[in-house]
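**Q** Below is the sequence, then the predicted model.
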Amino acid sequence: MSTSPLPRAAALIVNAHSRSGRDMFVDAKAKLEAAGVTLTEAHAVEDPDTLAATVRQAVANGAPMVIVGGGDGTLSGVIDELIGKTCVFAILPLGTANSFARTLELPLDLDGAIAVIANGTPRRVDLGMIDDDYFVNGASIGLPALIGETVPHGLKRYLGRVGYLLWALRCSIRFRAFRLMIDDGTTERRMWSTEVRILNGCYHGGVELSDNADVESGEIVIQAVVGRSRARLAADWYAKFFRLRDRHAHTEEFRGCTFRIETTPRLKISIDGEVLAKTPAIAKIAAQAVEIAVPVTPIAAR
């Protein structure tokens, strides 16, 4: 296993519109420089729509490493700019759930994340794809997409995961089960479902949902909550949140490289917290697609 050092120069780009970004930018800049990381440029980006262009320009400017501060949606929105590049991608987890950082076993505090950037190692990891859109951690169909599409930004910003839970309870009143079809190219499965999770990493919404999803496996995991009962969906989230022994009793998992997913009715797809696609869709893995800054200690076997 390679433990080569990370570049000592980097561009810092923070989503100042994220929950913690505006407050963290100045601290992050000072602490990175104190840790020996030379910042070739630093940007606190107020408009999330310009984040991808800012990362693209930093890569074009020759930054050997780009450090992005934000949540899973921010990371997913800029990751396309690193595909096929030699630039290392480093993360400051400043979001609500920070699922991708949890999957990579990155510290969730600012000092710990900076220590990884200063002393860690680069590692190639997988990305997921919905049609032609890359994502870092997970996509979902069902209630999470409804929540992601309608949750007020202020609720998310100030209450974090608690705000998501409160809004989820509100949305669940009008949510209904759907017919699901999953086709891996050889076998087609049909079932009723209340939620589908398309996982590159084991965490989604800050909760560990799968024991099998792994960013170094070369496969994507499709996890379906089976049946028509909303109570069963709530029980599944409860069991997984508290890591109960029977936490996988209500789900069925499929592993592979490529899946076609259809629903009746057609439903929107939340990709790393942002509603960006709609069924039918192709879910697939992009193996070893990007080089990420991780701790020197190996990612634990799942």
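**A** Ah, there it is. Numbering: from 1, shown residues only.

**Q** drop to CA atoms for contacts and neighbour counts, all remaining ones
**A** Will do.

**Q** could you pull out the helices for the protein?
**A** 21-34, 51-60, 72-78, 99-103, 110-119, 143-150, 153-172, 230-241 (DSSP state H).

**Q** hey, which strand is longest across this protein?
**A** Once the chain is assigned using DSSP state E, the strand that runs over the most residues is strand 281-294.

**Q** dropping in the other structure now:
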Amino acid sequence: MAQTTPMRLRLLFVINPVSGGKKKADPETFIKNYFRERAEEVHFFMLDGPQQSLTAVIKKIAPDRVIAVGGDGTVKMVAEELLGKDIPLGILPTGSANGMATELCVPADWEQVLHLICNETPAEEKHIDLIRVNKKDVCIHLSDVGLNALLVKNFEQRGIRGKLGYALSSFKTLWQNKRLAVRIENKDLQLTRQAHMIVLANARMYGTGACINPDGDLTDGLFEVVILRRLSIPELLKMLFRHRPFDPAKTEILQASQVTIYTRKKAHFQIDGEYRGKINEVTASILPKALKVIVPAPPPSADS
């Protein structure tokens, strides 16, 4: 009986070369060495290279899989390119914040990731939800209004990467931050709150490991609106160094498929770790099963 020849995968790696800072190893060299004697067809797109459209490159190459090499910002950018396309997204995490990779149980080890991409270790293609923000943007992970968005702004200005940069920025942020007067509404609810921070949560955890949305599910067709009524220095530091949920006595969580958030005064806003300026209105709606991602396959059950 003739053996079936395995499909030769055509892979496109989208690399953010500055992700994670200057001390990071070179992912392009690592990937080239991994595939040096393999059959896969490998292509690269550098985000700091000549101004060539990623959309055009994807159309020209027609890859079987596109792999985002970077942090959450890179993953978000590539995910937006793959909306409406039946092309799975892989993640090779190299950023200072790799929240989405952590959420999807993608290994931090690059060789293990490439094994997954090439089906050498058990993998599956999983459809996950995204959030449409302000009708034109996409959130893959977590967006928020208030304190953490101001922290992101201060972090970007400070220029020190990693948890140390977040920690140093957090103290400046607390001095600047005040509670917001907010109104949250959709067809089923209308409520007003005083809060330090409002989160649109597609996922459960920030890239630091802080669990903001313990029951979040990327596949349930809903997102969560997390209202942090009060946030102290210990709570903010928990965002950086601890994996336990926030104090439930100071936190309120609502599920929704669509919501609009209004703030009385303009407030800081971020999407997936990218600061977007000050706003006084945010709209959000779910995009169910909008993105196909490559993740480790679940272990076989005891009954199988």
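**A** Alright, I've got the coordinates. Small disclaimer: the values here were computed from a predicted structure and weren't measured.

**Q** before we move on, the earlier item: same for the longest strand of the first structure, what does it pack against?
**A** If contacts are counted by 3 or more C-alpha pairs under 8 Å, 6 or more residues apart in numbering; DSSP states H and E, strand 281-294 of the first structure sits against strand 88-93, helix 110-119, strand 121-130, strand 258-264.

**Q** picking up where we left off before, need the helices of the first structure in CSV with mean neighbour count and distance to Val207 of the first structure, can you?
**A** Formatted as CSV, those follow (neighbours: other C-alpha atoms under 10 Å; distance: least, C-alpha to C-alpha, whole Å):
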stretch, mean neighbour count, distance to Val207 of the first structure
helix 21-34, 17, 22
helix 51-60, 18, 27
helix 72-78, 24, 13
helix 99-103, 24, 8
helix 110-119, 20, 20
helix 143-150, 21, 13
helix 153-172, 15, 10
helix 230-241, 16, 6
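
**Q** Nearest to Ser217 of the first structure, out of those helices?
**A** helix 99-103 (12.7 Å; C-alpha to C-alpha).

**Q** what's the mean distance for the closest one versus the second structure?
**A** Helix 99-103 of the first structure, aligned to the second structure and superposed, deviates on average by 0.7 Å (mean C-alpha distance after the TM-score superposition for the first structure).

**Q** related to what we said a few turns ago, just send the helices and strands packed on strand 281-294 of the first structure back as JSON lines, with distance to Phe242 of the first structure too.
**A** Output for those, formatted as JSON lines (distance: least, C-alpha to C-alpha, whole Å):
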{"stretch": "strand 88-93", "distance to Phe242 of the first structure": "23"}
{"stretch": "helix 110-119", "distance to Phe242 of the first structure": "25"}
{"stretch": "strand 121-130", "distance to Phe242 of the first structure": "26"}
{"stretch": "strand 258-264", "distance to Phe242 of the first structure": "29"}
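
**Q** To Ile147 of the first structure, which of these lies closest?
**A** When these are compared (using C-alpha to C-alpha), the closest one is strand 258-264, at 18.1 Å.

**Q** Between strand 281-294 and the closest one, find me the angle.
**A** On the basis of axes from the mean of the first three to the mean of the last three C-alpha atoms, to 10 degrees, strand 258-264 of the first structure is oriented at 130 degrees to strand 281-294.

**Q** Buried by neighbour count: which residues of strand 258-264 of the first structure qualify?
**A** Neighbour-count burial for strand 258-264 of the first structure flags 258-263 (criterion: 16 or more other C-alpha atoms under 10 Å).

**Q** can you check stretch 211-219 of the first structure too?
**A** 212-219.

**Q** out of those, who's nearest Ala35 of the first structure?
**A** Relative to Ala35 of the first structure, the closest of these is Val215; by C-alpha to C-alpha it sits at 27.8 Å.

**Q** Of all the helices and strands packed on strand 281-294 of the first structure, which one comes closest to Pro280 of the first structure?
**A** Across those, closest to Pro280 of the first structure is strand 258-264 (C-alpha to C-alpha), at 4.4 Å.

**Q** and that closest one, how far from the second structure on average?
**A** Mean for strand 258-264 of the first structure is 0.9 Å (mean C-alpha distance after the TM-score superposition for the first structure).

**Q** tell me, that strand lands on which residues of the second structure?
**A** Using TM-score structural alignment, strand 258-264 of the first structure lines up with residues 258-264 of the second structure.

**Q** Quick one: the buried residues of strand 258-264 of the first structure as TSV, columns for distance to Gly205 of the first structure too.
**A** Output for those, formatted as TSV (distance: C-alpha to C-alpha, whole Å):
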residue	distance to Gly205 of the first structure
Thr258	23
Phe259	22
Arg260	24
Ile261	21
Glu262	23
Thr263	22
